Structure formats: C-alpha cells, structure tokens
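Novice: what's the 3D shape of this:
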Amino acid sequence: MPSLKDIRIRINSVKTTRQVTSAMKMVSAAKFKKAQDDISYIRPYVDRLAGMLYKLSGSLEEDFELEWSKERTAHKILLVPVSSNRGLCGAFNTNVVKEVEKLCKVDFKLQNKAGNVDILTIGKQGQKILKQRHYNVVKDHNDLYTHISFEKVIDVAHELMEAFLAGKYDRIILVYNEYKNAAVQIIRSEQFLPMELPSKEDIEQTATDYIIEPDVPTFITKVIPDALKTMFYRVILESLASEHGARMTSMHKATDNATDMLGELQLQYNKARQGAITKEILEIVGGAEALKK
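Specialist: This is a model prediction of the structure:
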C-alpha cells in the first residue's frame, strides 16, 4: 500500500490537474459560444446561395462549359484536412486523420501508390500525425487560426482554386468536422473542386423565382468564385465550432474524472491514516504491557 506521503502527493497533483481542466473548459465554452453564433449566421446564407446556384445550373444549355465544374480524369489529387493547432479535444483530430487515411487507401488507392496524392494541412495536429505516418504533406496553412478572418481564409481558397484552374490538381477534397452540437461532430470529406452541379434531370423543371440579369450563364460565371470562397469559409467555421465543442466536452469529462479520482484517493488516504493510527496505538499498548511484565 502507498505511504501517506505518496497519497498526499497524488491528491495535490490531481487537484492541480482538475484546476487546469476546469479552466480550459470555461475558456473553450466562451470561444464555443462565439463560434456557434458564427455558424448560425453563415449556414442559412451559404445554403441559400448553393441552392440558388444548383437550381440555376439546371437551366444552362448542355454545351455551356463552366471551368469550375469541368470534370477531369482523377490523376492528381489534393486532400485538405482541417484539424486544430492544439490538442486535448478528444477524437477531433484523430477522426480527420482516419478519414484522410481512408481516402488514401481506399478511394484514391491507385493515385496514392503512384505518389499523386498531395496533402495541404490546416492545423498543426493533423500535420504532425500525417507526417509521422509518412504521407505526402506538401504545404500547410496552420497560421490560419491566428486571428482568423474572412480575408485570410479566402486567400487560401483562392490558392486552391488557382491550383485547380492551372491543372495542377484534378480533384480537391476537404476533410473536416461538421458541427452538430457540443458533444457530436460529424466527419465530412467533401469535394471542393470541381464543383458538383446537378444536371437538368436532377432538378425539377419548375418556373424559377429568380430574375437574373443580364443572363444566367454570365451570372453563374461571376458568382461561383465568390460562392466557393464563402463555402470554404463555412468549412473553417464548422471545424472551429466543432473543435471548441469537442475540447469543452473533453475537459468537462476530464474534470469529472479528476473529481472521482480525488474521492477515491481521499478514501484511500483516510484508510491508510486510520491504519497508521491503529498501528501506533497497538505499538503503545504493546510497549506498556511489556513494561508491566
């Protein structure tokens, strides 16, 4: 059985850990509230924008070719995993890495064997794990989380779009955690480029409620680049809200576990202390009896 001193050291250590996890939970809760508000503001806008573009694309002539949705043979692939710069957020980063590995080993197995799958990471944790596992991480934008802003995010989106237009990559896939609630995040692998637009058969041929000037092709050609950047910004906000929610939940569980451990250690300490007192009493009684004889 551990000595009283050892148990006291463990109790103090667990108390310190509980203070840290409790403070981290409160910090994450404050950040989570702001990220949650950001998501609630941008989701309706992006959903309506995407719905409008998808509906209008169904009215395009068949010979109209949009550079952002041009299908090419999937020879060169770029994966963009969005993780976090810091840990202590449960399975948040692990799930992103697992999805990237699935894409490399299953969906793009042949391209990966040929060395045609590149990875651009957003988040130090994902970058660290993927490099340790010897994946082809060609670049990172981990500084994106430092004073995050729409301008910084769309610069990265513009870089991805330029790489696609230049023919450097035939597919660009985003891997991220979609926010559902504080305790639940849904892992997504979403094709960013080429943009998947529905065919006429996929859209009900009903009268549209949009008045477009000068015409639909010109409007779509002008709007899609900005729409892609906004959609990419939403992905970053989804991941950010998921990260804070995951860390808040993880730190809450860690705090509860530390509280339970403290109770067990305190009980163990009391038992050891009682045993030590009983032993001392027996020694005193034994010594007194020996003196009488």
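Novice: can we go C-alpha only for contacts and neighbour counts from here?
Specialist: Will do.
Novice: List the buried residues in stretch 62-81.
Specialist: 66, 68, 75-81 (16 or more other CA atoms under 10 Å).
Novice: And stretch 147-164, by the same measure?
Specialist: The neighbour-count criterion (16+ other CA under 10 Å) identifies 153-154, 156-158, 160-161, 164 as the buried residues of stretch 147-164.
Novice: And for it, what's in contact with it?
Specialist: With contacts defined as CA atoms under 8 Å, 6 or more residues apart in numbering, stretch 147-164 is touched by 141, 144, 169-172, 193-194, 228-230, 232-233, 236.
Novice: Among these, which lie within helices?
Specialist: In this view, the contacts of stretch 147-164 that belong to helices under DSSP state H are 228-230, 232-233, 236.
Novice: Redo those residues as TSV? Include distance to His134 and neighbour count.
Specialist: Compiled in TSV, those are given as follows (distance: CA to CA, whole Å; neighbours: other CA atoms under 10 Å):
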residue	distance to His134	neighbour count
Leu228	31	21
Lys229	30	21
Thr230	32	20
Phe232	27	20
Tyr233	29	22
Ile236	25	24
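Novice: Could you export those to TSV, including columns for distance to Tyr179?
Specialist: Rendered in TSV, the data for those read as follows (distance: CA to CA, whole Å):
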residue	distance to Tyr179
Leu228	19
Lys229	19
Thr230	17
Phe232	15
Tyr233	14
Ile236	11
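Novice: and this one, so I can compare the two:
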Amino acid sequence: MASLKEVRNRIVSVNSTQQITKAMKMVAAAKLRRAQDNIMQMRPYAQKLGEMLTTVSSGAESAVDSPLKTVRPIEKVLIVVVTSDRGLCGAFNTNIVKATLLLIEQKYAAQAARGNVEIFAIGKKGAESLAKRGFVVNKNYMDLFGRLNFVAVKQAAEEIMKAFSDGQYDAVDLVYNEFKNVATQIIHTDRFLPITAEDKTTRTKTAEVNYIFEPTEEEILAELIPKSLKIQLYRSVLESNASEQGARMTAMDKATENAQELLKELKLVYNRTRQAAITTEILEIVGGAEALKN
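Specialist: I've put the predicted structure just below:
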C-alpha cells in the first residue's frame, strides 16, 4: 500500500491537472463560439457561390476552357490535409490522418507506390504525422491557423491552383473535418481539382434559372471558378477550426470528469491508509503500555 505522503502528492497532482483541464475547456468554449459564428456566416455565402458556379458553368461549359477544369490521367496527386496545430483534442487529428491514409490506399495506391502522392499540410499535427510516414509534405502553410484569415487561405489556394494549372499535379483532394456540433465532427474527402460537371452537380442541385449575363458567361466563369475554389478552401479551414475547438472542449470536459473520479478514489485510499496508520500507532502504544506494566 502507498504511503500517506505518496497518496497526498498524487491528490495534489490530480487537483492541479483538473484545474488545467477546466481552464482549457473554458478557453476552448470561448474560441468555439467565435469559430462557430464565423462558419455559420460563411456557409450560406459558400453554398450560394457554389450554386451560382453550377448554374453558370452548366450553360457555358462547352465554351469555356479553364486550366482548372482540365481532366488528365492521374499520375501525380496532391492531398490537402487540414488538421490542428496542437493536440489535447481527442482523436481529432488521428482521424484525419487515418482518413488520408485510407484515401491513398483506396484511390491512389499505384501513385503512392511510385512516390507520386504529396501532402499539402494545413496544421502542424498532420504535417508531422504524415512526414514520419515518409510522404513528401509541403509545409509552406503548415502554421496557417496562427494567422487564420481569408488573405492567408487565398494565397494557399492560389499556390495549389497554379501547381495544378502548370501540370505539377493531375488531381487535388481535400481532407478536413466538418463541424456539426460540439461532440460530432464529420470527415470529408472532397475532390478539389479538377472541377468537373459531375462534381458540381453532385454537390448542389439547383433549380433552372435564366440569368442575364453582363459581361459574358465566359468572363464571369473565368472569374468565378478561382473565387469559388478559394472560398471552398477557406470554408474547409473554418470548419476544421470550429471542429477542433469542439473536440478540445469535449476532450477537456471528459478529462475533468475523469480527474474528479480519480480524486474520489485517491481520497478513499488516503482515508483508508490514514486510518490504518492511526490503528497501527494505537496498537504500538497499547503494546508498549502493556510491556511497561509487565
């Protein structure tokens, strides 16, 4: 049985840990409210922009030749992986890494065997984990969450689009967590590039609308496609940010509860140990008194 001092030290240690997890839960809750507001404001805009792109491109698809719509045999693949910069958020990052590995295994096993699968990391945890597994990782925007704004995400999207247009990659996929609620995050593995008619129609089903275009459909579409991709990436990053804070809040809440349960057990052990020590001391005193009497 542990000594009283050891049990007391463990109680102090667990108490300190519980205070830290409570504080982290409160911080995550505050960040979650801001992140949730941001994503709720972004979703309607992103959805409407997607609908507009679908409607316009369906009529102009044969006339508009955009390098971002070029379908090539898939030889080189880029996977944009959105994770977090820090841990202590449960299985949030692990699930994204697993989903990425599963995507590679199911769709790009042949390309991976030739070393033609690269990772574009947004978030340090995914970059570190996938780099350890031997993948080539682009870390230019690994710390994007430290400067999260549309300008930074826009630059990342432009770099990805330029690499695809230049033929460096034949397909670009996006892996991220979509925020549903505090306890639930939905993993998405979406095709980012090239833009195809199938991708657009499966994402959004819109009613037929007759638009008057000024300037031409082609000019509008040439402007709309890059903007839509930038907004899509920005929304994915915001979704991941909100999901991260929700996952961290849930993890810290569970850790606080576990610490409370452990404290109950330790206090019970402490009381039993203390009672046993007192009983031993009493027996020693009684034994000593009897020896003196005899």
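Novice: Summarise which helices and strands the helix or strand harbouring Lys102 of the first structure is packed against.
Specialist: Assigned by DSSP states H and E, Lys102 of the first structure falls within helix 92-102. Judged by 3 or more CA pairs under 8 Å, 6 or more residues apart in numbering; DSSP states H and E, helix 92-102 of the first structure is in contact with strand 77-81, helix 124-132, strand 171-179, strand 185-193, helix 216-292.
Novice: Centre of the chain to the last one, how far?
Specialist: In terms of CA atoms, centre = their mean, to the nearest Å, the gap separating the centre of helix 216-292 of the first structure from the centre of its chain is 19 Å.
Novice: What helices and strands are in contact with it?
Specialist: With contacts taken as 3+ CA pairs under 8 Å, 6+ apart, helix 216-292 of the first structure sits against helix 4-57, helix 92-102, helix 150-165, strand 171-179, strand 185-193.
Novice: Nearest approach to Arg133 of the first structure belongs to which of those?
Specialist: Closest of those to Arg133 of the first structure is helix 92-102, at 9.6 Å (criterion: CA to CA).
Novice: Would you mark the buried spots in the helix or strand that comes right after that closest one?
Specialist: From helix 92-102 of the first structure onward toward the C-terminus, using DSSP H and E, the following helix or strand is helix 109-113. Using 16+ other CA under 10 Å as the test for burial, helix 109-113 of the first structure gives 109, 111-112.
Novice: could I get those as CSV with distance to Gly286 of the first structure?
Specialist: Listed next are the buried residues of helix 109-113 of the first structure as CSV, based on distance: CA to CA, whole Å:
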residue, distance to Gly286 of the first structure
Lys109, 78
Gln111, 82
Asn112, 78
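Novice: if we can go back for a sec, what's the closest of the buried residues of stretch 62-81 of the first structure to Val14 of the first structure?
Specialist: Scanning these for proximity to Val14 of the first structure, where the rule is CA to CA, the winner is Pro81, at 34.8 Å.
Novice: residue in the second structure matching that closest one?
Specialist: For Pro81 of the first structure, the aligned residue in the second structure is Val81 (criterion: TM-score structural alignment).
Novice: OK, contacts around that match?
Specialist: When contacts are counted by CA under 8 Å, 6+ apart, Val81 of the second structure touches 96, 100, 119-123, 126, 174-176.
Novice: ok, and the most crowded of these?
Specialist: Neighbour counts for the contacts of Val81 of the second structure (other CA atoms under 10 Å) peak at Tyr176, which has 30 neighbours.
Novice: Hmm, Phe192 and it touching each other?
Specialist: No: assessed by CA atoms under 8 Å, Tyr176 of the second structure is found out of contact with Phe192, at 11.9 Å.
Novice: how about the helices and strands packed on helix 92-102 of the first structure, which one is nearest Lys5 of the first structure?
Specialist: Of all these, helix 216-292 sits nearest to Lys5 of the first structure, with 9.3 Å by CA to CA.
Novice: what sits against the residue most central in space within the second structure?
Specialist: In the second structure, the centroid-proximal residue (CA atoms, centre = their mean) is Thr83; its distance is 3.9 Å. Residues near Thr83 of the second structure by CA under 8 Å, 6+ apart: 92-93, 96, 121-126, 176, 240.
Novice: Kindly recompute the last result at 6 Å.
Specialist: Going by CA atoms under 6 Å, 6 or more residues apart in numbering, Thr83 of the second structure touches 93, 123, 126.
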